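1. I need the structure of the sequence given here:
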Amino acid sequence: MESARPRLLLVEDDRALTALLADLLTEEGYAVDVAGDGHRGLHLALTRDYQVLVVDRGLPALDGLELVARLRGRGMTCPVLLLTARGAVQDRVAGLDAGAEDYLVKPFEVTELLARLRALRRRHPESAGWLPVGHRRLDVANRRVCDGGAEIPLSAREFAVLHALAGRPT
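-> Purely as a prediction, here's the structure:
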C-alpha cells in the first residue's frame, strides 16, 4: 500500500554533480526528478508532489533563493535543503530566511547530505505521505487511513478533519 520510494526533486545546473547525486539518491531509495534551472524546478515543484527538494542556490533563469521564496509564497510546505558553494554566514542566513529548512555548503560529504535528508523527512513526517494517527497511519497522498493492512473508509470531510488533527499533535 505505502509508496516504496519517496519523491525528491533535485534542482542543480552542474550536470556532472546532478548525474552523481541522481544516481546516489536513487540507490538510497528516492524517486528522483531533475531540473537544470530554476524555472523548470519551479514548474516541477508546483505540479508534482515531493517529499523533499534539494536546490542549488546559483541557478540559471531563476536563483535558488527566489525559487524557494516563490514556492513558499504559493503555500508549498515541502522541506527544502539548499545545496550551494556560498558558505558565508550571511548567505546561510539568507537561504534559511528565504524558506529553506537546511543549508549545506559544497563541497560536502555524501554521508552528511544523506543524513540531513533523513532528518528533514523525520522532522516533516507529513512530507513522507503518511502521518501517524495513534497506531494507525494516514495516507495523505491517497486520502485513506490504514490500520495494519486494513483500510478504514472515511468520507472526504472525515479525512480532512483527521488530517488537520494528525498534522498538529498536542
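2. From here on, just use CA atoms for contacts and neighbour counts.
-> Will do.
3. C-terminal to whichever strand or helix holds V93, what's the next element?
-> Using DSSP states H and E, V93 maps to helix 89-98. Scanning the chain past helix 89-98 towards its C-terminal end, the next helix or strand to appear is strand 102-105 (assignment: DSSP H and E).
4. residue ranges of the strands in the chain, please?
-> Ranges of strands within the chain are 7-11, 31-35, 52-56, 80-84, 102-105, 130-133, 136-139, 144-147, 150-152, based on DSSP state E.
5. mind putting these in a markdown table, distance to L71 included?
-> What follows is the strands of the chain, written out as a markdown table (distance: least, CA to CA, whole Å):
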| stretch | distance to L71 |
| --- | --- |
| strand 7-11 | 13 |
| strand 31-35 | 15 |
| strand 52-56 | 11 |
| strand 80-84 | 10 |
| strand 102-105 | 15 |
| strand 130-133 | 22 |
| strand 136-139 | 23 |
| strand 144-147 | 27 |
| strand 150-152 | 33 |
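6. Another sequence for comparison is provided below:
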Amino acid sequence: MTLKRILIVDDEADIRTVAQASLEIMGDWEVITAASGHEGIAKAETEKPDLILLDVMMPDIDGPTAFLQLRANPQTQNIPVVLLTAKVQAADQRRFADLGVTAVFAKPFDPVTLSDDLMAILDRG
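-> Down below sits the predicted model:
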C-alpha cells in the first residue's frame, strides 16, 4: 500500500491529535495538520495532500468557506475534502452535499475506523 498524505484542518488540538494518531497507527498515513482554515488552505497548496479532513466550525473561516476557496484554486480544486462536524442534521448534510464535498463525518468520529473510512472514500474517487 502506498503512503497516503492527509491534511487535517481543525482548530481543536485534541481532535487533530486523536485523528493524527489514529491515521498514522491504523492506516500508515502521512499526516499534516493545520489549526485554522487559512493555514489549511496554505498547506493544501504547498503540501498537495491526497485528502483533506476539514472541520466545519472554526473561528477564522469556517469549513464551507475554506472548501469554496480550495475549489476556486487550480492547485487544490481536485483534492477530495471530507467535512468534520458535530452538526449532522439532514439540512446541514444537504447543504454540504450541494457544495460538492466528498463526504461528511460526524464528531466524535471513531478513531478505530477513521483510516478505513477515509481509504474507502479515496478508493471510490
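7. Just give the TM-score of the two.
-> Superposed pair, TM-score by TM-score structural alignment, normalised by the length of structure 2: 0.88. Supporting alignment: 122 aligned residues with a CA RMSD of 1.6 Å.
8. Tell me how far the closest residue to A69 of structure 1 other than its chain neighbours lies from G64 of structure 1.
-> Spatially, and ignoring its direct neighbours in sequence, A69 of structure 1 is nearest to A98 (5.2 Å; CA to CA, 6 or more residues apart in numbering). Applying CA to CA, to the nearest Å, one obtains 9 Å for the distance of A98 of structure 1 from G64 of structure 1.
9. same thing with L21 of structure 1?
-> L21 of structure 1 sits 17 Å away from G64 of structure 1, going by CA to CA.
10. do the same with L113 of structure 1
-> Separation of L113 of structure 1 from G64 of structure 1 (CA to CA) stands at 18 Å.
11. okay, the two: which has more neighbours?
-> Looking at L113 of structure 1 and G64 with other CA atoms under 10 Å, you find the greater number of neighbours at G64, namely 29 against 18.
12. Surely that one and R40 touch.
-> No. Taking CA atoms under 8 Å as the definition, G64 of structure 1 is not a contact partner of R40, at 11.5 Å.
13. For the helix holding V93 of structure 1, name the packing helices and strands.
-> helix 64-73, strand 102-105 (3 or more CA pairs under 8 Å, 6 or more residues apart in numbering; DSSP states H and E).
14. Switch the strands of structure 1 over to JSON lines; also include distance to A164 of structure 1 and mean neighbour count.
-> As requested, the strands of structure 1 are exported to JSON lines (distance: least, CA to CA, whole Å; neighbours: other CA atoms under 10 Å):
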{"stretch": "strand 7-11", "distance to A164 of structure 1": "23", "mean neighbour count": "24"}
{"stretch": "strand 31-35", "distance to A164 of structure 1": "27", "mean neighbour count": "18"}
{"stretch": "strand 52-56", "distance to A164 of structure 1": "21", "mean neighbour count": "25"}
{"stretch": "strand 80-84", "distance to A164 of structure 1": "22", "mean neighbour count": "23"}
{"stretch": "strand 102-105", "distance to A164 of structure 1": "25", "mean neighbour count": "20"}
{"stretch": "strand 130-133", "distance to A164 of structure 1": "11", "mean neighbour count": "18"}
{"stretch": "strand 136-139", "distance to A164 of structure 1": "11", "mean neighbour count": "20"}
{"stretch": "strand 144-147", "distance to A164 of structure 1": "13", "mean neighbour count": "18"}
{"stretch": "strand 150-152", "distance to A164 of structure 1": "17", "mean neighbour count": "12"}
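15. And these: which comes nearest A119 of structure 1?
-> Counting by CA to CA, A119 of structure 1 lies closest to strand 102-105 out of those; the figure is 9.8 Å.
16. now that closest one: which residue numbers in structure 2?
-> Residues 103-106 of structure 2 are where strand 102-105 of structure 1 lands when matched by TM-score structural alignment.
17. what's the mean deviation for the matching stretch versus structure 1?
-> Taken over the aligned residues, the distance from stretch 103-106 of structure 2 to structure 1 averages 0.7 Å (mean CA distance after the TM-score superposition for structure 1).
18. Please list the residues outside that stretch that contact it.
-> Contacts of stretch 103-106 of structure 2 from elsewhere in the structure, counted by CA atoms under 8 Å, 6 or more residues apart in numbering, are 81-88, 93, 96-97, 121.
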